[in-house]
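**Student:** just a sequence and a predicted model for now, questions to come.
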Amino acid sequence: MAKLQQYLTWPAALLIAGLTTGCNAQTEPANSAKAAQSSETSKTSQSYQLERVARLQEPWAMAELPDGRLLITEKRGRLKLFNPSNKLLLEVKGVPKVAYGGQGGLGDVALHPQFAQNRWVYLSYVEAGTGGYGAVVARAELDLKDAAQPQLKNIQQIWAQVPKVPGQGHYAHRLLFDQAGYLWVSSGERQKFDPAQDLNSNLGKILRLNADGSAAPDNPFRAQGQIAAQVWSLGHRNPLGMAFDPAGQLWVIEMGPKGGDELNRIEKGANYGYPLVSNGDHYSGQPIPDHATRPEFKAPELDWTPVISPSSLIFYRGDQFPQWKNKAIAGGLSSQTIIVIDTQAQPVREVQRLDMKQRIRGVIEARDGHLWVIEDGKGASLLKMTAK
């Protein structure tokens, strides 16, 4: 009750336990199926409470430093350093200039696996250039010696979307390191459709790179050229979340067109079919053949119509939320939800849907097992989610 009194300005609905569930409800289950689903939900639903700890302007991504402080990107080109112990929010100097507009600006932030030794921080952002716009990735050293003025030094741009094209949508540009130290980049097809199937472009692909941005060894298309050498999988639309499950399997969640948001199990060299197949249709109303019509393309493990507009993806490994342990957690934009998914179930299924009443841009797990959540848009909140 003391926490509720402390945050009287926060909507009460967001401070109570969230027990709403949702499955990929394209069909209505029979009564017996509903009963079984209700029984299973009682085993997976997790109560929680939320605390607003800071206000941000169009936040896009977060990363937790070894000391518990957070790096938070804001689309207009600001990188913030947040200290949970005293709620101090500082701006990190030295961020590269970004092309802000539409879905573009400063994007993801990730720490090198040996950050404690090399201080390397990786940023994705959008730049303007010949042909239009494109996402790039840069790395820099994070200098925290001056407690009052954190800054980036020795910035190096290491990767770029090819080609730059008109428009400011579908950059994706999520960043993720694996245990071997390879850098994974999700690259959207930039609302241009065909590049997702073209190995002369790295748009509409999942890419596996060395830490310096060069193509990683043993990528499946190395023999087909310098750009193709970066590619791990193709046929993606706007992949906005990437995460490894506890077994080391990579999963990607991506926005479909009008319907058909996808959760994909990523396999080496696999083609996920966009724009030739999708379980949604074009916004123009023109139909797209479903995955079932083209078995040569890899179908999603789970898809959503109506869409959830996925924004991010993690696998929860902590103990604070035992019902979510080893499950995928996705943020939802238009759905204003956080969605919990059991990827070990056969078939893969959604097991809980949290009604957040705000567009959710990102979720990460803190070292002590609670969750940090950022809302989307101007005046968005940084939320601390703990078990209730």
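**Tutor:** Looks like it came in fine.

**Student:** contacts and neighbour counts: CA atoms only from here.
**Tutor:** Will do.

**Student:** from residue 252, how far off is residue 327?
**Tutor:** Using Cα to Cα, to the nearest Å, residue 327 is found at 14 Å from residue 252.

**Student:** typo on my end, residue 201
**Tutor:** Distance, residue 201 to residue 252, by Cα to Cα: 20 Å.

**Student:** try residue 388
**Tutor:** Between residue 388 and residue 252 the computed distance is 29 Å (Cα to Cα).

**Student:** those two: who's more crowded?
**Tutor:** Each of residue 388 and residue 252 has its neighbours counted (other Cα atoms under 10 Å); residue 252 has more, 22 against 14.

**Student:** once you drop chain neighbours, what's closest to the more buried one?
**Tutor:** Once flanking residues are discounted, residue 252 sits nearest to residue 242: 4.5 Å by Cα to Cα, 6 or more residues apart in numbering.

**Student:** list the buried ones in the host helix or strand of that neighbour?
**Tutor:** In the assignment (DSSP states H and E), residue 242 maps to strand 238-244. Neighbour counts over strand 238-244 (16 or more other Cα atoms under 10 Å) mark 238-244 as buried.

**Student:** can you tell me the SS state at residue 73?
**Tutor:** strand (DSSP: H, G, I helix; E, B strand; the rest coil).

**Student:** not counting sequence-adjacent ones, nearest residue to it?
**Tutor:** Of all residues not flanking residue 73 in the chain, residue 79 sits nearest, at 4.6 Å (Cα to Cα, 6+ apart).

**Student:** got another, please set it beside the one above:
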Amino acid sequence: MKKLKYLLFLLAIAGVQAAQAQPFERREIMQFEQPWAMTFLPDGRLLVTEKPGRLILVSLDDNEQTEVANVPSVDYGGQGGLGDIILHPDYAVNKLVYLSYAEAGENNTRGAVVIRAKLILDKNAGTASLTQIERIWTQHPKVTGRGHYGHRLAFDQHGFLFISSGERQKFDPSQDMNANLGKIIRLHADGSVPQDNPFYADGGIASQVWSLGHRNPLGLAFDAKGRLWNSEMGPLHGDEFNLVKESENYGYPIVSNGDHYNGDPIPDHDTRPEFEAPAAYWVPSIAPAEVIYYSGSVFPEWQGSFLIAGLKSQAIIRVTTNGETAQEVERFNMGARIREIEQGPDGAVWVLEDGSNAKLLKLTPKDQTILAFLPAVLAGSESKQQTKRQD
């Protein structure tokens, strides 16, 4: 009986520690080749982009994959390829989806583009395809290199489309209003420019800009109040979580809480108060990718929090906000680079790992039944021991 009691005690301690460290079960659904983004359709099926250029329709009932036809050719290499996928707010009616990807230009240059298209699903034939493809935004100018495209997409509650545009590892374009690199862009759903954009009167590229001074923004999410937040790769450390405000300048490359990769220092944000400082930042780097605002009931303790996918950190980072400030409150080690994170229709959290043979994981709460039962078992064991001694 003593051995059983001791074993149960160890199991209880181990279970409590595991629950505190990672309060979810993870179930592997399937694997993908370099996945980058995903989004759920109203019928519960899933669309997944793979960076080499495939868009895949996934039926989660039978784990069947169908490649979507007519996806434009992408410039695959480095950080470039097929990127984000989101639905139009009225997708149930118009069947429009939005895709971002890298395309080649002249003289070994590249840039991100955003298209919208109608998604045609034929259940009887088991096929899926894109039609009526329209280009609605282009990164300008196209430059050499294959890094820092950004190209995350998000619709706000009013139907405006926001696009994150990386500075393509060229630094200075983040501050150049004749380029839309290193910016957050705001457009109508058809790609036209809203007249109430902060720099609309300046015309041209500047009219698209919502905010500037960004480096490589790889996540966009709106909170319950409709405020836009972004997760952003810093240089050597100094990764950022920003409340994205209209017309504000976030300072890159003039200021950063990280340094250049060659070791040259960059002045911190607090040395230049005219630039908007991050709500939270990380030294050392977490290498943030996508971010979501969690509103589901499956994980009630996460409601109102942001969940950030961590690449180098191989983690999911939970962040809470208080007004315009933010802080990391939990970090869950996932043992692999995490590229994408989404809230499913039922409130479960879905995760895509990064790279080859990357897993699609479904996170659900751990079953606490055994842990709840153990104290009673231990108490019963103790009572029996006391009775035996009294006899």
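**Tutor:** Right, received. Where do you want to start? All values reported here derive from a predicted model rather than from experimental measurement.

**Student:** TM-score of the superposition?
**Tutor:** With the length set by TM-score structural alignment, normalised by the length of the first structure, the two chains reach a TM-score of 0.88; 349 aligned residues with a Cα RMSD of 1.4 Å.

**Student:** rewinding a little: how about the buried residues of strand 238-244 of the first structure, which pair is most distant?
**Tutor:** Spatially, the most separated pair among these is 238 and 244, at 18.2 Å (Cα to Cα).

**Student:** make TSV from the buried residues of strand 238-244 of the first structure and add distance to residue 362 of the first structure to it.
**Tutor:** Below are those laid out as TSV (distance: Cα to Cα, whole Å):
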residue	distance to residue 362 of the first structure
238	15
239	14
240	10
241	9
242	12
243	13
244	16
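
**Student:** out of those, which is nearest to residue 344 of the first structure?
**Tutor:** residue 244 (13.0 Å).

**Student:** which ones are touching that closest one?
**Tutor:** 178, 250-251, 314-315 (Cα atoms under 8 Å, 6 or more residues apart in numbering).

**Student:** and the helices in the stretch 1-150 of the second structure?
**Tutor:** Ranges of helices in the stretch 1-150 of the second structure, per DSSP state H, counting those that start in this stretch, are 2-21, 91-94.

**Student:** any idea which of these is most buried?
**Tutor:** Among these, helix 2-21 has the highest mean neighbour count (mean count of other Cα atoms under 10 Å), at a mean of 14.

**Student:** now stretch 288-301 of the second structure: which residue numbers in the first structure?
**Tutor:** Mapping stretch 288-301 of the second structure onto the first structure (TM-score structural alignment) gives residues 310-323.

**Student:** buried stuff in that stretch?
**Tutor:** Neighbour counts over stretch 310-323 of the first structure (16+ other Cα under 10 Å) mark 310-318, 320-323 as buried.

**Student:** same deal with stretch 376-389 of the second structure?
**Tutor:** Under 16+ other Cα under 10 Å, the buried positions of stretch 376-389 of the second structure are 378, 381.

**Student:** how about residue 320 of the second structure: what's its closest non-neighbour residue?
**Tutor:** Distances taken as Cα to Cα, 6+ apart put residue 305 closest to residue 320 of the second structure, at 4.9 Å, once the chain neighbours are dropped.

**Student:** quick one, what contacts the spatially most central residue of the second structure?
**Tutor:** Geometric centre of the second structure, nearest residue: residue 290, 1.3 Å, by Cα atoms, centre = their mean. Counting by Cα under 8 Å, 6+ apart, residue 290 of the second structure touches 218-220, 231, 308-309, 339-341.

**Student:** could you check the angle the helix or strand hosting it makes with strand 216-222?
**Tutor:** According to DSSP H and E, residue 290 of the second structure maps onto strand 288-293. Computed with axes from the mean of the first three to the mean of the last three Cα atoms, to 10 degrees, the direction of strand 288-293 of the second structure lies at 10 degrees from that of strand 216-222.

**Student:** with the first structure overlaid, how far apart is strand 288-293 of the second structure on average?
**Tutor:** Comparison of strand 288-293 of the second structure with the first structure after fitting gives an average deviation of 0.4 Å (mean Cα distance after the TM-score superposition for the first structure).

**Student:** residues contacting the following helix or strand past that strand, please?
**Tutor:** For strand 288-293 of the second structure, the following helix or strand on the C-terminal side (DSSP H and E) is strand 306-310. By Cα under 8 Å, 6+ apart, the residues outside strand 306-310 of the second structure that reach it are 231, 286-294, 315-320, 337-341.

**Student:** so strand 306-310 of the second structure versus strand 216-222, what angle?
**Tutor:** Angle between the axes of strand 306-310 of the second structure and strand 216-222 is 160 degrees (criterion: the same axes, to 10 degrees).
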